[in-house]
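**Q** Have a look; sequence and predicted model below, questions after that.
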Amino acid sequence: MATKRRKLVVVSNRGAYRREGGKRWVRSAGGLVTALHPVLQKRGGVWVSSRPARDFGSVTIPAPKLAYELAHVSLKGSERSGFYEGVSNAVLWPLLHGFEPTIQVGDASWSSYVSANQEFADTALAASGSSDLIWIQDYHLMLVPGLVRTKRAKARIGWFCHIPWPPPDTFGILPWREELLEGLLGADVLGFHLPEYANHFRQCVERFTVHPVTPDGIEYRGRTVRTVAEPVGIPVQESQALATDPEIGEQAAQIRQLMGNRQIILGVDRLDYTKGIPERLAAFEGLLRKDRGARTRYALVQVMVPSRTDVKAYADLKREIDRMVGDINGRYAETGRVPVHYLYRNLSRRALFAHYRAADVALVTPLRDGMNLVAHEYAAARADENGVLVLSEFAGASKHLKGAVLVNPYDVESTTGAMHRALTMKPNERQKRMRALRSEVMRLDVHRWADSYIAALEDT
């Protein structure tokens, strides 16, 4: 007799969809949504997420046909601010990315983080049964595994980190380091994109807790907590359909025509200081400055998804990027042609894939990134085996996507050189590199990632 499949309950701060005002549906942006929505569509289950007060990166859509249920946590006022803007994004986000000088521990409300995590835990428990799988996502909810465990000792609990995990010398800055580690050890399986991140976590446990770390895992209160490295991917089948859709192909041709058939360099990023957008703009300006003819041959299309602009650091970054785009266009534009086309909004997936298919070069140059699925999507979109990916060596994706041209994004002059190399690359090398990229992207399908992780969780 076949064993009944356990229900999957995903818990994250941001969900894929929410309904606002009757028939209005909103889809959120971001890599986590890209990864988890197709998994739940295929498997079914429940997605527990918060209702944001403001979501700058969302897109209004027709009512989706969801194969899973939605459950929401409603955080109010100062609690949400202390949890989200405070601990999560003023402290944990920069610290886990290695941006120690930007953290603001003194302004963070630890009590709000604790109470918000308790609300997520309570909602997850209410949405799940004793035999269900509870899969918690990311740095916002590092206490939830332990909080769920205290109420349901036999629960199957997983947690996945979608961003980097730093070494102990960096993580140790946190005043709540022990509490966060203890919270995470409530899980059965802790997932990371790369072995490097998983090893850093184990080193943190060794240094800051008394729990033994063995080759099999971390011994914690009579259980063995496993750490696994599973790089996330994209939904390959869906992406392949978009890559060969004739209507999207026509949209791509229109984009190229609008650009005056110049070679197109494409950047797609959420507004964030980890993404290296000012450094990228400086590198592109270097290309224009060194080669006067470049302004008639090349165009940079920068899509920037709004994010956290009520946080001062992000508002300041937005102003800096606006200024740089204006300066570059003011200095190098010619009548009827501007070098930088700046789209400050979220694009639908169809529009995004039209841009991928139109672009000769994709610039994915974060200063630090856990994975970066834009790199995967660009390769998946290029069924024509054309296009070049310029990829930061500090993105997790660089460990797998060997067909990319790797750059150090802090080295602006080197990035300028990489752009020029990509734009002038011979067709046979472009094809060889893109074939290698596409092969790896197809292997790293999001369903492979989810199936592998869930199998590890069910095996505990």
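**A** Arrived safely.
**Q** rest of the way, CA atoms for contacts and neighbours
**A** OK.
**Q** Touching, R18 and W47? I think so.
**A** No. Counting by C-alpha atoms under 8 Å, no contact exists between R18 and W47, whose distance comes to 10.6 Å.
**Q** Which one's more surrounded, those two?
**A** W47 (27 against 22; other C-alpha atoms under 10 Å).
**Q** Look at the more buried one and tell me its secondary structure.
**A** Local secondary structure at W47 is given as strand here, using DSSP: H, G, I helix; E, B strand; the rest coil.
**Q** cool, M371 as well?
**A** Going by three-state DSSP: M371 is coil.
**Q** roughly how far apart are it and S81?
**A** 27 Å (C-alpha to C-alpha, to the nearest Å).
**Q** ditto for A418
**A** Taking C-alpha to C-alpha, one finds A418 at 41 Å from S81.
**Q** what's the answer for A67, then?
**A** 32 Å.
**Q** Neighbour count for these two, which is higher?
**A** Taking neighbours as other C-alpha under 10 Å, A67 and S81 compare with S81 leading, 19 against 15.
**Q** check contacts around the more buried one.
**A** Listed by C-alpha atoms under 8 Å, 6 or more residues apart in numbering, the contact set of S81 is empty.
**Q** again with G106
**A** Counted by C-alpha under 8 Å, 6+ apart, G106 has zero contacts.
**Q** quick one, strands of the stretch 1-150 of the chain?
**A** 8-11, 17-20, 24-27, 46-50, 59-61, 69-73, 133-137 (DSSP state E, counting those that start in this stretch).
**Q** what about versus this one:
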Amino acid sequence: MARLVIVSNRVPPPRATGGVSAGGLAVALQSFVEPGTLWFGWSGRVTEKPSGKPGFADGQGVTYATIDLSSEDYDRFYVGFANSSLWPLLHFRLGLMRYRREDFEGYLVVNGNFADALMPMLRDDDMIWVHDYHLIPLALALRERGFNGRIGFFLHIPFVPASVLEALPPARDLLRALCAYDVVGFQTHTHLEDFLDCARRFTGFAVEGQEVVTNGRRVRAIADPIGIDAAGFARVAARSAGTAYIQRVRDSLIGRALAISAERLDYSKGLPNRFEGFARLLSRFPQHHRHISMLQIAARSREDVAEYQVLRRELDRLAGDINGRFSQFDWVPLRYMTQTVARTKLAGLFRAARIGLVTPLRDGMNLVAKEFVAAQDPADPGVLILSQFAGAAEELSDALLVNPYDPDAIAEAMHVALEMSIDERRERHAVLRRAVFDVTAARYCNVFVDALRGA
């Protein structure tokens, strides 16, 4: 059987006890990765003069191979084009997109360096699965170096319509690079259709059904929503609910309902709008004063990107304003923290919460929404409030869907959730739970790899 080679921007370091550390991609793939797999990517280290030769580690028969980046490569590839051009563009934030030709050139250079380091490790019959926007040109770089085997690509974040994509100067180059893959996967059917439309408009290639026909290659596009290990997360949540940590949280609430949000501190997540929505709840529905506490966990990320620094200052100001306006001597309505919380503790917090607030302005999928559903006690479940612009909304339509740009809509949904009868909560949760337990991480992996095997 062909060996699976996974390529991602960051490679999860193997733990001494086996397996990999928790992270979105690592958690999704860990049950699928088996002995013999090669996982390749950036080490996360920035060094003065990278050698370009991979370092190796082994975990339960899986080989983890990594290379370092130079500071110039890091600035141009990672901070520059990937996170200052592609990330805002693909999240529909054209006003935040910054493009420089030298950054795009650095992006191509690093993808070429990845290909140079990976090629000596490849076998002719390997199947390569490349992940996310950092590595769009990698298949083209590997083809130029002589690899003719199967290569698939999965985009974990949204794709955009042609009218948005064309704002990026090298959009056509990136679309042609995507067409060097055999299979290209997206989180939702909307993202898939937008890709096919862009390929039709900008590449000159023909589109037949869900395939792009290039010079000598048929590129199959699929919608393959990512999932979680729902049963495993539910077990973790049930165990965590009985820990001293969660008991301390319950004691601190003094019987109040808990609304929880947890994500990276990122402008795509709609955090200022969410804070304003909570403030609108307290101003428009004063009957909830002293009966609800909101916990916002927003782990710091990409602190060397200016827009993230601005966002953090704005959230600090909004949190202070909300608590200054509404706090009483024995009630602080908004609890805001920017440190990382362990996944096991998050599972217990989700189970203890009456409301899960997942309101990104745009998201490829959003696994927090699925984790919140999986964590709930079916006998007394909480209510999920979900952005209509998260990919998860395509599957989780029985959540309370909101437009995240409308703080009043968020406030009204929170009010509905707090007033909702237990019968309606159970009914909604049962439908959501079926969806989360059907579309799992294992299913996501199997669908994609089966498509790649058939390429």
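**A** Looks like it came in fine. Given the structure is predicted, the values throughout are model-derived calculations rather than measurements.
**Q** Overlay them and tell me the TM-score.
**A** Scored against TM-score structural alignment, normalised by the length of structure 2, the superposed chains reach a TM-score of 0.92; 443 aligned residues with a C-alpha RMSD of 2.2 Å.
**Q** sorry, back to before: so which of the strands of the stretch 1-150 of structure 1 is nearest R319 of structure 1?
**A** Nearest to R319 of structure 1, of all the strands of the stretch 1-150 of structure 1, is strand 59-61, at 22.8 Å by C-alpha to C-alpha.
**Q** in the closest one, what counts as buried?
**A** For strand 59-61 of structure 1, the neighbour count (16 or more other C-alpha atoms under 10 Å) marks V59 as buried.
**Q** Show me what it is packed up against.
**A** strand 24-27 (3 or more C-alpha pairs under 8 Å, 6 or more residues apart in numbering; DSSP states H and E).
**Q** How about residues contacting the strand it packs on?
**A** A16, Y17, R18, R19, E20, S58, V59, T60, I61, P62, A63, P64.
**Q** what do you get for stretch 202-215 of structure 1?
**A** P167, P168, F171, G172, R177, E178, L181, I218, E219, Y220.
**Q** related to what we said a few turns ago, of all the strands of the stretch 1-150 of structure 1, which lies closest to H341 of structure 1?
**A** Nearest of these (C-alpha to C-alpha): strand 59-61, 20.5 Å.
**Q** so what corresponds to V10 of structure 1 in structure 2?
**A** When structure 2 is aligned by TM-score structural alignment, V10 of structure 1 is paired with I6.
**Q** What is the burial count for its match?
**A** Neighbour tally, I6 of structure 2, other C-alpha under 10 Å: 22.
**Q** try the one 5 residues further on
**A** Applying other C-alpha under 10 Å, we find 22 other residues in the vicinity of V11 of structure 2.
**Q** Just give the nearest non-adjacent residue to it, would you?
**A** G41 (5.5 Å; C-alpha to C-alpha, 6 or more residues apart in numbering).
**Q** do the same with V338 of structure 1
**A** Per C-alpha to C-alpha, 6+ apart, closest to V338 of structure 1 is N329, 5.8 Å.
**Q** Nearest residue to A279 of structure 2 in space, please, no chain neighbours.
**A** Excluding the flanking residues, the one nearest A279 of structure 2 by C-alpha to C-alpha, 6+ apart is I322, at 6.3 Å.
**Q** What strand or helix carries that neighbour?
**A** Assigned by DSSP states H and E, I322 of structure 2 belongs to helix 306-326.
**Q** what range in structure 1 matches the helix or strand that that helix is followed by?
**A** Tracing the chain past helix 306-326 of structure 2, the next element assigned as helix or strand by DSSP H and E is strand 334-337. The alignment of strand 334-337 of structure 2 onto structure 1 (TM-score structural alignment) spans residues 340-343.
**Q** any residues touching that stretch, and which ones?
**A** A299, L300, V301, Q302, V303, M304, V325, I328, N329.
**Q** ditto for stretch 374-383 of structure 1
**A** The contact list for stretch 374-383 of structure 1 (C-alpha under 8 Å, 6+ apart) reads 233-234, 236, 239-240, 242-244, 268, 353, 356-357, 362, 364, 389, 391, 397, 434, 437-438, 441-442.
**Q** what's the counterpart of F350 of structure 2 in structure 1?
**A** Match for F350 of structure 2 (TM-score structural alignment): Y356.
**Q** what's the distance between that match and S130 of structure 1?
**A** Y356 of structure 1 is 44 Å from S130 of structure 1, by C-alpha to C-alpha.
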